[in-house]
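> Build me a model from this:
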Amino acid sequence: MISSIKETKQDKIFLAFVYLLLTVALIVVAYPLIYILSASISNPTIVAAGEMWLLPKDITFEGYRRVFQDPSIWNGYLNTIIYTVVGTLVNLLVTLPAAYALSRRDFVGRNLFMILFIVTMFFGGGLVPTYLVVRNLGLVDSMWALILPGATSVWNLIVCRTFFQSSIPRELQEAAEIDGCSNFRLYFRIVLPLSTALIAVMALFFGVGHWNNYFSAMIYLNQQEKYPLQLVLRQILVLQQMSAQAGTIDATMATSLNNKAEVAALVKYAVIIVATLPIIAVYPFLQRYFVQGVMIGSVKG
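Okay, the predicted model is just below:
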């Protein structure tokens, strides 16, 4: 027979407070998502007038129709997917081996290299020197200008190094070395398979960063056909902001700008939904890695 523990009055008050806090957090997080989704299928005039604050009104799918018919948006979508996939692979290929090497106690000079990495977290050359370096390397107006300058993140490097030090038992590595396992084989056949959770989390962190990045593209890319989706979205936002000055020009042009602004606002919300869906779809598949202990049972005795 399972005995139940009776909750005290203080426990009930605390539990009610927790539920209240979680409900408020849910509302704060969910409201912007619901608002954007509703705005993407509502009449842009009603949205601009502030008459729609939660549920959609005067439903229209004109924004999604224009998104699916606009070649620049689809081209930006394709560019973003390419930049995200290639950039994430480069990040993992650079970060994971470097972190593993820095986690090895027999790596001579690892503390010096770690100090040099950490210094870059506090001191940087700035935008102009970085642009000059990228230009001198011939990377301007190419995909690699968005990938190679940020090939690794020192913070993620430290996280990976800490994971290798704390989660990969030294005894397991020593046993593999006694059996004649080389360093490369140890890394690829033992360390990486035991680091599935770390790889998934790092891929998610790097991937989200590449997916949302627009500033580097705005600085280094000149040809519009190479723009990522976020930069295309920025152009739509700029078009909408231009309509705010419509009152200072003649009526014909003001009407034209207002019409374009309404279309831009409708497309803006639709693009936000379309651009966010892939990241939202990936999260459920990687969420378990945040709470799963992959090292349980890897060492016996």
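> From now on I want contacts and neighbour counts done on CA atoms only, so please keep to that.
Noted.
> Show me the helices in the protein, by range?
In the chain, the helices defined using DSSP state H lie at 9-39, 44-48, 62-69, 71-103, 110-122, 127-136, 154-167, 170-178, 183-186, 196-212, 215-220, 229-242, 251-286.
> Can you lay out the ones you listed as TSV showing distance to residue 147 and mean neighbour count?
As requested, these are exported to TSV (distance: least, Cα to Cα, whole Å; neighbours: other Cα atoms under 10 Å):
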stretch	distance to residue 147	mean neighbour count
helix 9-39	30	13
helix 44-48	37	18
helix 62-69	27	17
helix 71-103	5	19
helix 110-122	18	12
helix 127-136	11	13
helix 154-167	15	18
helix 170-178	33	13
helix 183-186	26	13
helix 196-212	8	18
helix 215-220	9	16
helix 229-242	16	18
helix 251-286	19	17
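> one more to line up against the first:
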Amino acid sequence: MKDTADVQSGLDKFNRIKPITNLVFHVLFILLGIVSLFPVLFVVIISLTAESSIQEHGYRLIPSAFSLDGYRFLYQQSDMILRALGVSVFVTVVGTLLGIALTTSMGYVLSRPQFRLKKFMTWLVFIPMIFNGGLVSSYFITANLLHLKDSIWALILPLAVSSFNVIICKTFFRSTIPDALVESAKIDGASQLRIFFRIVLPISLPVIATIGLFLCFSYWNDWFQSMLYIDNQNMYSLQALLNKIMGQADYLAQNAASLGVSVADLAAKMPKESARMAIAVIIVLPIACAYPFFQKYYTSGLTIGAVKE
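Coordinates of the predicted model:
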């Protein structure tokens, strides 16, 4: 018992942090936090700045005049924005769940040493991460071969699985899930699906949260798939719709002289810069609120699980 206490006391010495070092770390992380939050705060301030103030003084941390014109401009498009928001939420939720299911199952299969096609399938997954077929082949398969043009699945399936995520899952399962744990479950009569869903996934929350966060960001920020495959405006995602609204605003502002009087007046009064920042706030806010729910799973599950003696 005395030896154990001495060893523990020795380890505590190595784990101790001096007060001055602790203070330096606190100051450093506070500064890093301020640096990280400043751009977000600046974007919010610009979205609340009057367009005349931006044109006269440029971007300022403390504007000379505040205004909600950028948000009013977006409120005028509220029907379209709410519909596009519904599309983005549906695509993000369904795509993330489908992507997690496909990615984790592929990663688990490739991590098992008994899988006979392991080497071939690993190369099949790895090669597209280095070389891909390009945009033309992707468009041909999605639009012409699978006939997904103007379909909600055109926004989901192309982003559901990536080689990078599969490799992450494979590495995690191979280094974290003991072979003895899987073998003991087989001895007890568990099938592969039962082992995967009842044993492997519950102790793999960190990698599930990581892949889920990657997929969530990817789906929520995507506008390119809508531009490629969606012609029906009622099926635009939020990012694609706001990108189009901003593009139309730029077009009206740049061509006001050649347009009709009423449209020219609209272009002159349009809060272009504040509306651009308001769009950024609307896009970032939901995903920023979702991030803390993923973060708590990063460290959980790392030491869960046991091997039968």
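> Export the helices of the first structure as JSON lines, with columns for distance to residue 299 of the first structure.
JSON lines is the format used below for these (distance: least, Cα to Cα, whole Å):
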{"stretch": "helix 9-39", "distance to residue 299 of the first structure": "38"}
{"stretch": "helix 44-48", "distance to residue 299 of the first structure": "59"}
{"stretch": "helix 62-69", "distance to residue 299 of the first structure": "52"}
{"stretch": "helix 71-103", "distance to residue 299 of the first structure": "19"}
{"stretch": "helix 110-122", "distance to residue 299 of the first structure": "27"}
{"stretch": "helix 127-136", "distance to residue 299 of the first structure": "46"}
{"stretch": "helix 154-167", "distance to residue 299 of the first structure": "11"}
{"stretch": "helix 170-178", "distance to residue 299 of the first structure": "7"}
{"stretch": "helix 183-186", "distance to residue 299 of the first structure": "16"}
{"stretch": "helix 196-212", "distance to residue 299 of the first structure": "17"}
{"stretch": "helix 215-220", "distance to residue 299 of the first structure": "45"}
{"stretch": "helix 229-242", "distance to residue 299 of the first structure": "46"}
{"stretch": "helix 251-286", "distance to residue 299 of the first structure": "25"}
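> quick one: which of these is nearest residue 55 of the first structure?
helix 9-39 (5.7 Å; Cα to Cα).
> thinking again about what came up before, which stretch among the helices of the first structure comes nearest residue 2 of the first structure?
helix 9-39 (20.4 Å).
> The closest one: how far from the chain's middle?
Offset of helix 9-39 of the first structure from its chain centre (Cα atoms, centre = their mean, to the nearest Å): 24 Å.
> so what does that helix touch, helix or strand wise?
helix 251-286 (3 or more Cα pairs under 8 Å, 6 or more residues apart in numbering; DSSP states H and E).
> And the helix it packs on, what does it pack against?
helix 9-39, helix 44-48, helix 62-69, helix 196-212, helix 229-242.
> ok, now with 6 Å
helix 62-69, helix 229-242 (3 or more Cα pairs under 6 Å, 6 or more residues apart in numbering; DSSP states H and E).
> Of these, which is nearest residue 144 of the first structure?
Minimum separation from residue 144 of the first structure across these (Cα to Cα) falls at helix 229-242, 16.6 Å.
> Could you quantify the relative orientation of that closest one and helix 196-212 as an angle?
For helix 229-242 of the first structure against helix 196-212, the angle by axes from the mean of the first three to the mean of the last three Cα atoms, to 10 degrees is 40 degrees.
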